[in-house]
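Quick one: sequence and predicted model below, then my questions.
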Amino acid sequence: MQPDEVKRLLEARIEGCEFHIQGEGCNFQVTAIGGVFEGMSPVKRQQLIYAALSEEIASGALHAITIRTLTPAQWAEASPDSDRA
C-alpha cells in the first residue's frame, strides 16, 4: 500500500478528521487530528483508527501501524508553528 491509499481509506471511514500518513509497504505512521477525539481515552482513540483499518490489517495489507491521535487544540499546541515559548 501507499500512504495516499491509507489516507483515502481513513478519510472515507472516519468523518471530520485530518490524516497525515507516512510509511510504505505495510508499515505506516498515522497521525489523526479531529474533534471526534474530544473526551476519548487514548485507548478508545486508537481503537477507532484500528477499527477503520481492520480489513486491511486482517488481510495483511497493513502490518505495523503507529498511531498518534490529537484533538485540534492538541495539534495546535504540538505544532512547531505555534506561539509557544
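On my side now, so go ahead.

Could you use CA atoms for every contact and neighbour count after this?
OK.

Could you measure from the residue positioned nearest the centre of the chain over to residue 59?
With distances taken as C-alpha atoms, centre = their mean, residue 32 lies nearest the centre of the chain, 3.4 Å away. Distance from residue 32 to residue 59, counting by C-alpha to C-alpha, to the nearest Å: 22 Å.

Same question for residue 25.
From residue 25 to residue 59 the distance is 13 Å (C-alpha to C-alpha).

also this one, for the comparison:
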Amino acid sequence: MNAEEVRSKLKTLDPVHLEVEDFSDGCGKKFRLLIVSDAFDGRPLLERHRMVNNALAEEMPHIHAITMKTLTPEQWKKIKSDQ
C-alpha cells in the first residue's frame, strides 16, 4: 500500500482537496490524511471518519495507523484564511 493507492481509494469521497502522507518510512503502514469534501457537510466527525474507513475498507487490514482530518470546504476555507 502506498500513498497513491490510498489517494485513489479516497477519490470516492469526491474531495476538493486531498493530502496523503506516508509517515511509515515507506512501508505503507502509517498514513496522515487531510480530506476536504462536500460529502462531509452536516455530518459529525465520527461519521466522517467512518466514511473514510469505509472507502479504505479493503486496505485497512494492511494499514497500521491513520491520522485524519476531515473537513468541509467551508471549514477548510476558514482554516486557510486564519493562517
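Alright, I've got the coordinates. The structure presented is a predicted model; accordingly, all values stated were derived computationally and were not measured.

the more surrounded of residue 25 and residue 59 of structure 1?
Remark: of residue 25 of structure 1 and residue 59, residue 25 carries more neighbours, 12 against 9, as counted by other C-alpha atoms under 10 Å.

which ones are touching residue 78 of structure 1?
Applying C-alpha atoms under 8 Å, 6 or more residues apart in numbering to residue 78 of structure 1 gives no contacts.

I meant residue 35 of structure 1, not that one.
With C-alpha under 8 Å, 6+ apart, residue 35 of structure 1 has these contacts: 16, 17, 71, 72.

can you redo those as a markdown table with distance to residue 3 of structure 1 and secondary structure?
Supplementary listing: these in a markdown table, determined by distance: C-alpha to C-alpha, whole Å; DSSP: H, G, I helix; E, B strand; the rest coil:
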| residue | distance to residue 3 of structure 1 | secondary structure |
| --- | --- | --- |
| 16 | 19 | coil |
| 17 | 16 | strand |
| 71 | 22 | coil |
| 72 | 22 | helix |
